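*Asks:* Sequence plus predicted model, see below.
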Amino acid sequence: MSLLRSTNCTTHFLRTEMKISGPILSPCLPRKLGPVQREGAGSFFSGDSCLLRLLELCKTRSLRKGICAHSSAIKSGFQDQLLLNNFLLPVYASCYGINQARKLFDGMNIRDVASWTSIISAYVRCGNHEEALDLFEKMLGSGCVPNEFTYSVILQCASALRNYNLGERTHALTVKCGFECNAVLGSSLIDFYSKCNMLEEASQIFTNLDDKDIVSWTTIICGCVEAEDWGEAMWLYASMLASKVVLPNEFTYTKLLKACASIGSNCSRLVHAHIIRLGIKLNLVLKTSLVDMYSKCHRMADALKVMKQTLESDVMLWTALITGYCQTGDYKEAITLFQQMEVAKISPNSFTFAKLINVCSDVPLLMLGKQIHSRVIKSGLAHDASVGNALVDLYAKFPSESDFVDCVRVFEGIVSPNVVSWTALIVGLVRHEHEPEAFAAFEAMRVDGVCPNSFTLSAILKGCGSPKFVAHVQMLHAYILKTMLDEWDISVGNSLVDAYSRYGRVGEALSISREMPLRDVWTYTSLAKGLNQIGLHRRTLDMIACMHGEGVLMDDFSVSCFLSACASLAAVEMGKQLHSYSAKSGLGSWISVSNSLIDMYGKCGSINEARRVFAEVKEPNIVSWNGLISGLASNGQFSGALSSFEDMRLAGASPDGVTFLLVLYACSHGGLVDMGVEYFNTMSSDLYGVPCQPDHYVCLVDMLGRAGRLEEAVCAIQTMPFQPGALIYKTLLGACKVHGNLLLGECMARCAMELDPMDPAIYVLLAGIYDDAGKLEMGEQTRKLMKERRAIKCPGWSWMRNTPK
C-alpha cells in the first residue's frame, strides 16, 4: 500500500474523526510549515498537537486509520516531526510489516534514541536478530546513546540467540551507564541468564534489584521453572506472597503451574486455591495451564471441571485435556473428547493428531490410526513433522509388509524430516528385518544434514544381529568415537557392547565398557551373555564382583545370565548364593529368575531343589516345565520326566519342540522305545500340533538304535521330509558300533563323510567297528585316512565335584 492516500479519502476520514472527537480536534490544519517550525521535535503548536491527537485515536481504533492519517500529515508538511515519526514507526511495523517501517525509518532526517529503539525492537519481534544487532551498531556509530529500553531489547536478542558474549557485554554497558538497578533491565537480564542456564547469576540480579515489580518476579520464577528447579520456583512464589508488595498475576501463575504439575497434586490444588482467593480472572491461557497441570497430575475430574468453568476454549485447551486422558490410559475418553472437539468446530492441530496417533500406536489400534490418518490428510497436516513422525511409528509397529509400505510412504511425504523422523524410519526398517535399507537410511540421514542422536544409533545397532553386519558395526563404532568421544552416551555404549557380544567378540566389548564413564546393569548383562556364548563362564561370574564394586545392582536378566554360567560350570554353591540374593532382593518372583534356578539346580544334580523352586512358581510357563523335565531326564529320573510331561498337559500348558526333544530323550535313555515312537507319531497331530524338526528325527534314530531296531532307524531316515544331515548318519553309525553291524556301519560312515569329511568322530566310530569285527587293518587304514585329512579329535574334559556322603 502506498504511503500517500487520495485527498478525498483523507478528507472524509478526518471529517469523520472530527465528528467523533468533538471540539478537541481542530479543523484548522496548516497547509505548510515554515522552516523554523519544521526543524525537529521541539516546535509544537496547535496543528501538530491536533494531528498527534488524531493518531492517538487511530491507534486505539485501527492501525490502518493511523496510516491513512499519515498521508494527510505528509501533505501538510509534518513529515520531519520527530515525535510524529516515532509514533508512526511501531504503527507501520504492526500494520504493514518491518519493511514498510524500515522505509519510514530510513526516510527520517532526524532520529533520537526512541527512533532507534523502536526500529530495533520491531526487528527483534519479527525474529530478525542479526539485522537488529546491525542497527544497534549503526546507532552507536551515529553517536546516539542507548537508554535502558534499548539495552533491554538487545538483551532480548541475546536471549533468543543464546549469545552469552553479547549478553555479558550488554550487561557491562548497563552497569557502566548506571542502569544496574533498573527494573526493566533487571527483568531482561534475569531472562537472559536464565535462558543461558546460569540461574545463579539470574538470582543474583534479582536479589540486587531495588524495585522488584511483577515482571521481575514472574521472570525469575519462569527461569526456575524452565531449569526444572521446582523447589526454588515455589520458594520464590512463597516469598512473593510474603512480601505483600507485589501480588502474582495470571502470567505468574501460568508459569508456576508447570512446576506444580511436577511437584504433585497437593501443591497443585493449593496454588489453584490461591488463584481463586486472589480473584485472578480465569482467562483462556490460565485455564489451559490449569487443565494441563491437573492432567499431568492424573486428576482428570478436576481438569474437566476447570474446563467447564467458562465457555471459552481453543485447540490448545482441548489438546491438553486429550493428552491427559491419553497419559492416564483412558483412550476411549480421549477419542470421545476428540469427537466432541470436532462437534464444537475447533480444528485439531498437529499436536492433537500426533497425540492420538501415538495412542493408536501404543494400544495398538491400526484401523483407528488409519481413520485419524485420513483426518490428517483432510486437515492438510500430512506434511507436518510431528504428525508424520507419529504415523511412521504407528505403521512401523505392525508386522504386515503393506503397513510398512505405508510407513515409508508417510516418511517420504514429510517436508522436512527431523532426527525423530529418521529414527522412526530406521526403527521400522530394523523391526521388519530390512537391515541393509536401515543402513542406507542412516547414510541418507547424514547426507541430508540431520545429525543422528543416541536413539538413532542404538536403534540401528540393534539391527546388527547377524555376524554379516560386523563391518557396519565397526563403521558405526568409528562414527561414535569421532562424534561422541568426549561424552559417551550410556545407551549407545550399551548397544555397542551388546552388538560385539552377540558376535562373540568379547574383547572389543570389554574394551568399550572400560572406555564408558558409567556402566549400568545392561552393560554387564550384555557382557555376561557374550562371555556365556563363547564358553567363558568363569569370567562371567567374575562380573558379579565388578558390579558390586561399582554399586550396580543386578536385575532379573543379569541374575539369569549368572545362573546360566553356574549351570554350565556345575557351580552349585555360587548358584545358591545367587538364589539367596534373588530372594532377598525380590527378584525370586520373576519367572525368568525362577526358570534359570530350575535349570541351574537340574544341571547341578540338585533335582529336589529344582522341584522346590518349580513348586513356588505361581504360573509356570513352557520354559519352566521344560526346565523341570530336562532336570529329571538328565539326572536319570526318566519316569519322573514323563510324569511331569503328563502333569504339564493336565495343567493346560502346550508343549513345544523342545518339550518333545526332552520326552524322546527320556524314552530313549529309559528304554521306553514304544512309548517314544508313539509320542513321536502324535507330536505333529492335531493333539499337539508341533511340527517335526530334524533334531526330533535324530532323537528317534538314537532311540531306535539304542534298542537295536536298526532297520526301523534306517526306514526313519529314508522317510524323513528333510535332507538327512551328517549328525543323523553319525548317530546311527554309533548304534551300529554298539550292535556290531559292520555292513550298515560302513554305509552310514560313507554317507556322513560325504557331508562332513572333517568330523573326527566318524573315523573313530568306523575304526572301532572294524576293530570289533577283527578287521584291524581296515581300522588302521581308517585312522590313517583321518590323519591325512587332518580330522583331529579334541581331547575330552570334565568337571568333578564332591558329593556329600
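*Replies:* Nice, I can see it.

*Asks:* going forward, measure contacts between C-alpha atoms and count neighbours the same way
*Replies:* Will do.

*Asks:* Against E201, how distant is F136?
*Replies:* 25 Å (Cα to Cα, to the nearest Å).

*Asks:* take the one below as the second:
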Amino acid sequence: MFLGLLPMLGHGGLELGNPAPGSRYRTRGEIAVTIGALKVCSGDLERGKMLHLDAIESGIHTHPHVAAALVSMYARCGSLAEAHRVFEEMPRRNVVSWNALIQGYAENGQENLAMESFVVMQDREGLCPNSQTFVAVLKACTNMATKGERAGDGVSVKEQALEKGMALHSHATVSGFELNEFVANSLVEMYAKSGSMEDASRVFFGMKSRSVVSWTAMILGFAENGEEELALELFDLMLETQSCRPDALTFVAAIKGCTRLAIKEEGRLIGKSLVKVTSLEKGKIVHTRARNSGCQSSIVLESALVDMYSKCGSMVDARRVFDSAKCHNVVSWNSLIQGYVENGEEDLALESLLRMQAEENCQPDARTFVAAFKACGGLAAKENGKKLDDLPKLVKVQSLEKGMALHARLAKSTCGPDVFLTNTLVDMYARCRSMQDSQKAFDQSSHHTTVSWNALILGYAENGEGEAALEFFQQMLAAGECPPDCLTYVAALKACNTVAVTEKQLVNGKPHNWRSLETKFAIHSHACAHPDVFLANTLVDAYASSGNMFDARRVFESMNFRTLVSWNTLLHAYADCGQVEETLELFPWMKKDGYRPDCRTFAALLKACGLLVTLSIGKAVYRDICRSGFEDDMVLLTASVDMFGKCGSMAEAQHICDSSTSSEVVTALVVGYSRQGDVGRVLGLYHQMRDEGVKITSNCFVSVLAACSHGGLVETGKKIFRTMTSQEFGIVPGMEHYVCMVDVLGRANQLDEAVEMVKRMPFDANAMIWMTVLAACCKWNNLETGRLAFDRLVSLDASNGAAYTLMANLCKNSDHQELSNHQ
C-alpha cells in the first residue's frame, strides 16, 4: 500500500476542481470510490486499465489524487512505463503524485530513478518533501543496499546506499521529519540493511516511542549483520519493557537470530546428527513464546522455524513444525527440502519434492530446483562410481540419472534462466563425475559469473582433469568479464596437484614436479591481492604437495591471521614430506599461540611419531588424545594403532584394538602384525574378522597377502586372493594386491605363473611389479624370465639404477652357475 495515496474522505478532503467540458458532474464520492478501487487493484493490470478508461470517461483522471492513484496502480502492476506516462500527462503535480512515482520506482528495482525523482521534485518544481516522501526514497536506499552488487570503482553498492541514506537522514533532520515515526522506522531499516547497526541504534534509541515495526527492524538488523546475540538480547528487552506486543514478523526476526547463531556454532554429534545444541535451545524458547502468543499460524514464521530447526540439525523438530502447519507454500516446502539436503538426508529431500507436487500441487521454483540438484550432488558423494564404456572415469550413475531427470523437469517448468540454477547444475554434474554434462550446462548459460567459472574449474580439478581446469582458469582470466576470487585461486591450485607428472627433478634428494610448481608460483602472484586465510591455507598445502616446504613455510609466516586449520595444514605438510622433526617442534608453538589441538592435529603428530619411530613421544601424544576427550575417534584410534605398530609396540596396539570393533582399527592392527612378520597373528585376525562379520577392507587384504608372502604360504595366498575377488567380498584387486601375489609366487619359484598373472592384469604393469619379478629371478637364477622383466623395466624407466644392479647380479650368478655346471 502506498502511504501517499490514502483516500482523503470527509470534510475538508479531496479537491473537486471544475468539471471538464462534456464530462459528468464529479462528486467527492465518485473520486473516492475510483481511488479506492485503484488501491485494491493490486497486480491486476487489465482491471486497472478498465478503471483508468472509466476515469477518463468521467473526466476525473486529471484530478491530482486520482492521477496519483493511477501512477501507484500501474507501479504495483509492474508497468512503470504506463505509470510514468500518466505522471507526465498530469496538468499539475503535487507532493502526493511525486510520492506515488518515487514509491513506484523504489518497489520496482529502479532505485536510482527514485532518488533522481526526489531531487527533480525539489529543484525543478520547488516542492518540499513530506514524511511520506522520505519514507519512499529511504525505501529505495534500503532496496539498493540489499542487492549487494559491485560498483565500477570497486565500492560496494551497500556502501553507496549507506552514503545516500545518511544524506537523506541529514535532509530529513533539517526538514523536521527525523522524529516522525514512519521516517524513523525507515531510517532504522535502511541503516540495518546497509550494515551500519551503530547508526540504526542511534536512531532507534532516539525515538520518542517505538512501534513493533521499529523493534522488528532492529532485531532483524542485528541478526543479519552477524550480531545474533544482540538480536536475541533486544528481543528479550522488548518482551521485558512490554511497550508493544511482538507480531509474527518480530518472531521471524528472533528466529533468524537463532538460525544465524546455529550457522556459527560448532555442532555436537548426537546419534547420527550434528546438532547445534545452544542455538537449538534458544530457538525452542522463541518457538514456545510464538506459540503462546498465537503467532505460529503465520506461514512466514512456520517457514522460518523449519529453516531454524534444520540449521540446528534437528530435522525431527523441523518436520514436526512443517506437518503441523495448516497450509504450505513453495517457501515452506523449500525450507524443508533445503533442510534435508543440509543434514545429509538427500533421499528425503527428493521424496519431499515429489510430495510437494503430487500431494499439494505446489509447483517448484528456481530455489526448489537448486536444493534438489544439491541433493543429487550429495548423493553422488556417497555413491560408489561405476565404469561406463564411453567414459574414462568412474561415474556416479544413480545420482547422475536422478540429476538428469530433474534437469529435464526444469526444462519443462516455468522457471526462467537463473544464474544460481546454472551454477548448481555445473556443480551437480561435476560431483556425478560427468564433466561432459557439466561443461554443457556451463556453455548453454548466456550469463557466466565468477561462481559459474569456479564450479567448472573446481569440477575438472576434483575429477583429475587438472590440465582442463587450468585451461579454463586461463580462459576466465583472458575474458576479463568475471574477476577471480579466492575460491577461483583455490580451485586452480587444486588443479595443479592433479596435473600428471611429466618431468621430475631432484631438489635435496626429493622429486619435484617443476611444471606444477611454476604454475603455483604464477597463481600465487595473481592471488596476492586476495588476503584470505582459506586461500593462504591452500597455498601452504599446494607448495607442500610439490615438496617445496620453504615456500609453504614462507606463506604460513606471512599470514596476518591464522586459524587452527592453518596450523594443521602446516603440521600435516611437514609430516607428509617426511620432515617429522619439524612437525613435533611446531606443535608447542601452536599451543603457545593459544590454539587447542583437534583430531586433525593429533593425526599429524601420530604420523610423525610413527615415521620417526619414537615410542615415548607417541605414548605422550596418545595420553594427550585421551585427556582431550578424543579417545573414541575412529580416525585417531586407527592412527594410534598404526603408530604403535610402527614403533614395534604391538601390545599397546592390541590393547587399543581390543576396545574397538571398527574394521579400520582392526585393519591397522593387521598391518602392524604383518609389518612385524607375525604371520600367525595376521591370519588369526583375518579368520576372526570373517567369523565375526567384520568388514575386511582392501588394505587389510594387502597386509594378509603380504604375510602369506613372507611366510611362504603359496596355497593360502592363492585361496585368500580368490576369496577377496569372490561374491563374499567383491573387491577388485588393485596393483598392490597383484604385487603381493607376484611376490608370493616368486618366492615359491613359480615364476611362469607370476608372469602370466602380470600379463592378465586389467591394467598396465608398473615398475614395482616388474622389480618384484626380477628380484625373484635373481633368487632362483632364472635368466630368461629375468631378461623379460628387465626389458619391461627399462622401457618404463631407462634410468632405473636398481634394475641394472639386479640384472648385473643375475647375469653374474648365471655365469658362475654355468661355469660350475661345466666343471
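*Replies:* Now that the structure is in, tell me what you want to look at. Predicted, not measured: the structure shown is a model, and the values here were computed from it.

*Asks:* thinking again about what came up before, compare F136 and E201 of the first structure (neighbour count), which wins?
*Replies:* Taking neighbours as other Cα atoms under 10 Å, F136 of the first structure and E201 compare with F136 leading, 22 against 16.

*Asks:* Translate the more buried one into the numbering of the second structure.
*Replies:* Counting by TM-score structural alignment, F136 of the first structure corresponds to F118 in the second structure.

*Asks:* What helices and strands are in contact with the helix or strand hosting that match?
*Replies:* F118 of the second structure belongs to helix 111-123 when elements are defined using DSSP states H and E. Applying 3 or more Cα pairs under 8 Å, 6 or more residues apart in numbering; DSSP states H and E, one finds that helix 111-123 of the second structure contacts helix 95-107, helix 131-145.

*Asks:* angle of it against helix 131-145?
*Replies:* 150 degrees (axes from the mean of the first three to the mean of the last three Cα atoms, to 10 degrees).

*Asks:* Quickly find the element holding the spatially most central residue of the first structure.
*Replies:* Taking Cα atoms, centre = their mean, the centroid of the first structure lies closest to F455, which sits 6.4 Å from it. Remark: F455 of the first structure resides in helix 454-462, with elements defined by DSSP H and E.

*Asks:* So which residues make contact with that helix?
*Replies:* Applying Cα atoms under 8 Å, 6 or more residues apart in numbering, the external contacts of helix 454-462 of the first structure come out as 419, 422-423, 426-427, 430, 438-439, 473, 476, 489, 491-492, 495-496, 499.

*Asks:* Filter the residues you listed down to the ones in helices?
*Replies:* Under the assignment DSSP state H, the contacts of helix 454-462 of the first structure contribute 419, 422-423, 426-427, 430, 438-439, 473, 476, 491-492, 495-496, 499 to helices.

*Asks:* now, among these, which is nearest to Y253 of the first structure?
*Replies:* V419 (33.9 Å; Cα to Cα).

*Asks:* can you tell me which residues contact the closest one?
*Replies:* 450-453, 456.

*Asks:* From K284 of the second structure, how far off is M308 of the second structure?
*Replies:* Counting by Cα to Cα - M308 of the second structure and K284 of the second structure are separated by 10 Å.

*Asks:* More neighbours: the two, which one.
*Replies:* Each of M308 of the second structure and K284 has its neighbours counted (other Cα under 10 Å); M308 has more, 31 against 17.

*Asks:* check contacts around A468 of the second structure.
*Replies:* 457, 460-461.

*Asks:* With neighbour count and distance to P91 of the second structure added, can I get these in a markdown table?
*Replies:* Shown next, in a markdown table, are these (neighbours: other Cα atoms under 10 Å; distance: Cα to Cα, whole Å):
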| residue | neighbour count | distance to P91 of the second structure |
| --- | --- | --- |
| I457 | 32 | 59 |
| Y460 | 28 | 63 |
| A461 | 25 | 65 |
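
*Asks:* of all those, which comes closest to A325 of the second structure?
*Replies:* Taking the contacts of A468 of the second structure together and measuring to A325 of the second structure by Cα to Cα, the closest member is I457, at 42.5 Å.

*Asks:* What residue in the first structure is paired with that closest one?
*Replies:* By TM-score structural alignment, I457 of the second structure lines up with I426.

*Asks:* Kindly provide the distance from that match to F411 of the first structure.
*Replies:* 11 Å.

*Asks:* do the same with V245 of the first structure
*Replies:* Taken as Cα to Cα, the span from V245 of the first structure to F411 of the first structure is 55 Å.

*Asks:* V415 of the first structure: how many residues sit nearby?
*Replies:* 12.

*Asks:* Verify the contact between it and A382 for me.
*Replies:* No - V415 of the first structure is beyond contact range of A382, at 9.2 Å (criterion: Cα atoms under 8 Å).

*Asks:* can you give me the helices for the stretch 701-823 of the second structure?
*Replies:* 714-725, 735-747, 751-760, 767-780, 783-796, 801-822 (DSSP state H, counting those that start in this stretch).

*Asks:* Dump these to JSON lines, plus mean neighbour count and distance to A371 of the second structure.
*Replies:* Shown next, in JSON lines, are the helices of the stretch 701-823 of the second structure (neighbours: other Cα atoms under 10 Å; distance: least, Cα to Cα, whole Å):
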{"stretch": "helix 714-725", "mean neighbour count": "16", "distance to A371 of the second structure": "39"}
{"stretch": "helix 735-747", "mean neighbour count": "24", "distance to A371 of the second structure": "40"}
{"stretch": "helix 751-760", "mean neighbour count": "16", "distance to A371 of the second structure": "46"}
{"stretch": "helix 767-780", "mean neighbour count": "21", "distance to A371 of the second structure": "47"}
{"stretch": "helix 783-796", "mean neighbour count": "17", "distance to A371 of the second structure": "48"}
{"stretch": "helix 801-822", "mean neighbour count": "14", "distance to A371 of the second structure": "56"}
